[in-house]
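Asks: Dropping the sequence and predicted coords here.
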Amino acid sequence: MIRTSVALGAILALCAPLSVSAQEVTLRLSHWVPPSIAPASKGIEPWAQSVQEASDGRIAIQIFPAQQLGKAPDHYDMAAQGIVDLAWVNPGYTAGRFPIYGLTQVPFLVDDSIQGAKAIHAWYMENGAAQEMGDVKVCFFHPHAPGAFHSKVDVTHPDDVRGMNVRPAHQGISRFVSLLGGGAVQVPAPEAREALSKGTAEAVTFPWGAMYDFNLSEEVPVHLDMPFYMSAQVMIMNQRSYDGLSDENKAVIDDHCSPDWSGRVAAGWHEDDMAAKDRLMADEAQSFNEPTEDEIAAWISAAAPLTEEWKAEVAAKGHDAEAILQAYKAALEEYDAAY
């Protein structure tokens, strides 16, 4: 019987589809947004598909969306600890953990998400990744188009935020809201609508596409029409998962962890955001406020302390904050992404 089972197993192996025998590894990728929206459908999924195609099917990527495997703030640790092989992370969800990367959260520094993604990639891999994310492999940076301030009532000047409860995009905007005299309501993106509908929050900072992705347009129909901030998610890979790949498969992953790919995944999200903004502007129920030059200057001035706070925090960790800041500004200028 043993010999018969072995023989049968051999026959079945020979008859197996070539695609199965050619597949060497399946990587589990987790993210926390619905699979139908732009970050996934126009960024994460095309990237995963390209990895599979470039490897001639040797690498399969199994995607788990919408917090199926863990809450959004847990995704860095999920990848670092090997719970998943790949994770899409918002560093801003874990306050103080990645102080160098926190510079990307300071508003009014970046005005182009596609070129900005490339600039952030080039800058951070040289100035922070080894220090802050050295226990994982950093693959790409994935910002949305510069987000806006969306509210239930008119907001055109920093003084308008005083006394207002705002769901911030990340820790940087949370600090900005507090600096302006507002209250920060800390909930993950998928829970923002509930906070608004219950009156826990009166405003949000979000990319334009999120108005439809999370059904927020009726809750916050008033929009401040200026590039307000950017949130750049990061795709990371468990280091052991990467180290266990063949050299040939490592080369495929390396090719997909580059400034070029950061720009490519950002492009799909940018396109979706701009289409959503156009759709909102065509909706008579929505209101857009374009700030004056003086109001823009007031916002930029109000945010200036955030850079100084960032410098102090990074310096306290033993880093040369001024050099890192100048390297960031130089990268933004080089890639034509400076505000």
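Replies: Arrived safely, thanks for sending.

Asks: From now on I want contacts and neighbour counts done on CA atoms only, so please keep to that.
Replies: OK.

Asks: helices and strands around the strand or helix carrying residue 264, which ones?
Replies: Element membership of residue 264 [criterion: DSSP states H and E] is helix 259-281. Applying 3 or more Cα pairs under 8 Å, 6 or more residues apart in numbering; DSSP states H and E, one finds that helix 259-281 contacts helix 38-39, helix 113-127, strand 136-143, helix 210-213.

Asks: Pipe these into CSV and attach mean neighbour count per row.
Replies: Below are these laid out as CSV (neighbours: other Cα atoms under 10 Å):
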stretch, mean neighbour count
helix 38-39, 24
helix 113-127, 24
strand 136-143, 27
helix 210-213, 20
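
Asks: Would you format those as a markdown table with distance to residue 283 included?
Replies: Converted to a markdown table, the helices and strands packed on helix 259-281 look like this (distance: least, Cα to Cα, whole Å):
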| stretch | distance to residue 283 |
| --- | --- |
| helix 38-39 | 21 |
| helix 113-127 | 25 |
| strand 136-143 | 26 |
| helix 210-213 | 12 |
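
Asks: can you tell me which of these comes nearest to residue 296?
Replies: Evaluated over those, closeness to residue 296 peaks at helix 113-127, with 19.5 Å, by Cα to Cα.

Asks: Check which residues of the next helix or strand after that closest one are buried.
Replies: Moving toward the C-terminus from helix 113-127, the next helix or strand (DSSP H and E) is helix 129-132. Using 16 or more other Cα atoms under 10 Å as the test for burial, helix 129-132 gives residue 129.

Asks: Other residues contacting helix 129-132?
Replies: Contacting residues not belonging to helix 129-132 are listed as 97, 98, 100, 138 [Cα atoms under 8 Å, 6 or more residues apart in numbering].

Asks: Any idea which of the helices and strands packed on helix 259-281 gets closest to residue 153?
Replies: Closest approach to residue 153 among the helices and strands packed on helix 259-281 is made by helix 210-213 (15.8 Å; Cα to Cα).

Asks: what about versus this one:
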Amino acid sequence: MNIKTVALALGASLVMTTSALAQEYTFKLHHMLSAKAPSHTEMLEPWARAVEENSGGKVKIEIFPSMTLGGRPPELIQQARDGVVDLIWTVNGYTPGLFPRTEVFELPTVFKNDPVAANLAMYDMFEESLKDDYKGLEVMFLHVHAGQAIHMRSDDVRSPADLAGKKLRIPTRTGAWVIEALGASPVAMPVPELPPALQKGVVDGALIPWEIIAPLKIQEQTEFQIEGAEKERLGTTTFQVSMNGDRWGSLPPEIQQAFKDASGREWWGEVGNVWRATDDFGIELAVKSGNTHTTLSEEETAAFREALAPVVDRWIDDVSSKGIDGAGLVEKARELIATNGGAS
């Protein structure tokens, strides 16, 4: 081995050693969708890289998609709370009743069509009104998707009566109440289980955003995608990226700050933009594949609003029985969504 070869080998070894020393904190982030899903490529990866950069290379976040560390999507919250993994991205509603205050943002007529405004409203309400939902966890950020739209295997939908007797998939209890208010039967399941359920006729349709069309090829299992006037939706779903509370508490201030700087108010708003853009891509894909995109008239949309008004009252009664000011949360959420409207 000549001197040049030895020098190159030593140099490479030094770079590897320096890199290993620099990455003093490694975190595992676990989630339920594939590495090709927009939630992974457009949200989780950029956020993780921002944390790493903020830390000066001391942090490494390894992302494990598609439940590759084991378990089913509803188990992600417990995995984080138990410290089985460091970080999770999950649907709050996969564990019904654990995040009652945050559910206010899922309600129809509270959330209509603006994920940016909803995310910013959650940020503004978090410390005072939502934080008690997240004991044992350190929330990095919360977000919603672009809203529940109706996807049907073979039926167009123009009125609540068109859904009577149908079976629809939904991941959350608030979504189940929406489906019941429309005269249909809710079928709870994590979204990765939806494609075979549609193919086999286990469900007639689903309440999901357009975003999920591409990663799960929903356009191949449905014929109709339906939403209200001006992209109005039937509520939405809340999500979280959270860390095990003990792991968070063990980190030095400068590492905590690296996470905080990547997870500020501006980022919560940007996540709303990500989900709006991927939603638009999803519906374009469905239409190009030959599906029918139905936009309800204002009159037809108003009929859905009227049918769904009791869902908000049901939620207020439910959380109020647990000592939570449901009416106050609805009022505050609506006010802040309106204030943050048009922030994208």
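Replies: Yep, it's here. Owing to the predicted nature of the structure, the values given are computational and were not obtained by experimental measurement.

Asks: one step back: can you give me the buried ones in the helix or strand following the helix holding residue 264 of structure 1?
Replies: Going down the chain from helix 259-281 of structure 1, the next helix or strand is strand 287-289, by DSSP H and E. For strand 287-289 of structure 1, burial by neighbour count (16+ other Cα under 10 Å) applies to 287, 288.

Asks: tell me, strand 287-289 of structure 1 lands on which residues of structure 2?
Replies: Mapping strand 287-289 of structure 1 onto structure 2 (TM-score structural alignment) gives residues 292-294.

Asks: One more: stretch 308-319 of structure 1?
Replies: With TM-score structural alignment applied, stretch 308-319 of structure 1 matches the range 313-324 in structure 2.

Asks: Tell me the buried residues in that stretch?
Replies: 315, 316, 319, 324.

Asks: Structure 1: which residue goes with residue 335 of structure 2?
Replies: Aligned by TM-score structural alignment, residue 335 of structure 2 pairs with residue 330 of structure 1.

Asks: So what's the residue count around its match?
Replies: Per other Cα atoms under 10 Å, the neighbour tally for residue 330 of structure 1 reads 16.

Asks: mind checking the SS state of it?
Replies: helix (DSSP: H, G, I helix; E, B strand; the rest coil).

Asks: For it, give its distance to residue 99 of structure 1.
Replies: 19 Å (Cα to Cα, to the nearest Å).

Asks: next one: residue 41 of structure 1
Replies: 30 Å.

Asks: Ok, residue 266 of structure 1 next?
Replies: Taking Cα to Cα, one finds residue 266 of structure 1 at 23 Å from residue 99 of structure 1.

Asks: Now which residue in structure 1 aligns to residue 251 of structure 2?
Replies: Checking TM-score structural alignment: residue 251 of structure 2 goes with residue 245.

Asks: part of a helix, is that match?
Replies: No - Residue 245 of structure 1 sits outside any helix when classified using three-state DSSP, being coil.

Asks: Find the residue at the geometric middle of structure 2.
Replies: Among the residues of structure 2, the one closest to the centroid is residue 239, at 3.6 Å (Cα atoms, centre = their mean).

Asks: which position in structure 1 aligns with that one?
Replies: Correspondence of residue 239 of structure 2 to structure 1, assessed by TM-score structural alignment: residue 233.

Asks: That match against residue 141, yeah?
Replies: Yes - with contact defined as Cα atoms under 8 Å, residue 233 of structure 1 and residue 141 form a contacting pair (5.8 Å).

Asks: Could you name every residue contacting both of these two?
Replies: What both residue 233 of structure 1 and residue 141 touch, as defined by Cα under 8 Å, 6+ apart, is an empty set.

Asks: rewinding a little: by how much does the one helix or strand the match of residue 239 of structure 2 maps to deviate from structure 2 on average?
Replies: Using DSSP H and E, the element containing residue 233 of structure 1 is strand 232-238. The superposed strand 232-238 of structure 1 is, by mean Cα distance after the TM-score superposition for structure 1, a mean 0.9 Å from where its aligned residues fall in structure 2.

Asks: which helices and strands does that strand pack with?
Replies: The contact analysis (3+ Cα pairs under 8 Å, 6+ apart) places strand 232-238 of structure 1 against helix 75-80, strand 86-89, strand 136-143.

Asks: Helix 259-281 and that strand, what's the angle between them?
Replies: 140 degrees (axes from the mean of the first three to the mean of the last three Cα atoms, to 10 degrees).

Asks: hmm, back to that, so between residue 41 and residue 99 of structure 1, which is more surrounded?
Replies: Higher neighbour count among residue 41 of structure 1 and residue 99: residue 99, with 21 against 16, using other Cα under 10 Å.

Asks: helix/strand/coil for that one?
Replies: Per three-state DSSP, residue 99 of structure 1 ends up coil.

Asks: Can I take it that residue 28 of structure 1 is in a strand?
Replies: Yes - assessed by three-state DSSP, residue 28 of structure 1 belongs to a strand.

Asks: what sits against the aligned partner of residue 205 of structure 2 in structure 1?
Replies: Under the alignment (TM-score structural alignment), residue 205 of structure 2 maps onto residue 203 of structure 1. Neighbouring residues of residue 203 of structure 1 by Cα under 8 Å, 6+ apart: 149, 150, 151, 152, 164, 165, 166, 167, 196, 220.

Asks: before we move on, back to that, which non-adjacent residue is nearest the residue nearest to the centre of structure 2?
Replies: Leaving out its chain neighbours, the residue that sits closest to residue 239 of structure 2 by Cα to Cα, 6 or more residues apart in numbering is residue 91, at 4.5 Å.

Asks: these two touch, right, the one you found and residue 241?
Replies: No - using Cα under 8 Å, residue 91 of structure 2 makes no contact with residue 241, being 9.3 Å away.

Asks: the more surrounded of those two?
Replies: Between residue 91 of structure 2 and residue 241, counted using other Cα under 10 Å, the more crowded position is residue 91 (26 against 23).

Asks: The more buried one and residue 238 of structure 2: what is the separation?
Replies: Shown here: residue 91 of structure 2 relative to residue 238 of structure 2, a distance of 6 Å by Cα to Cα.
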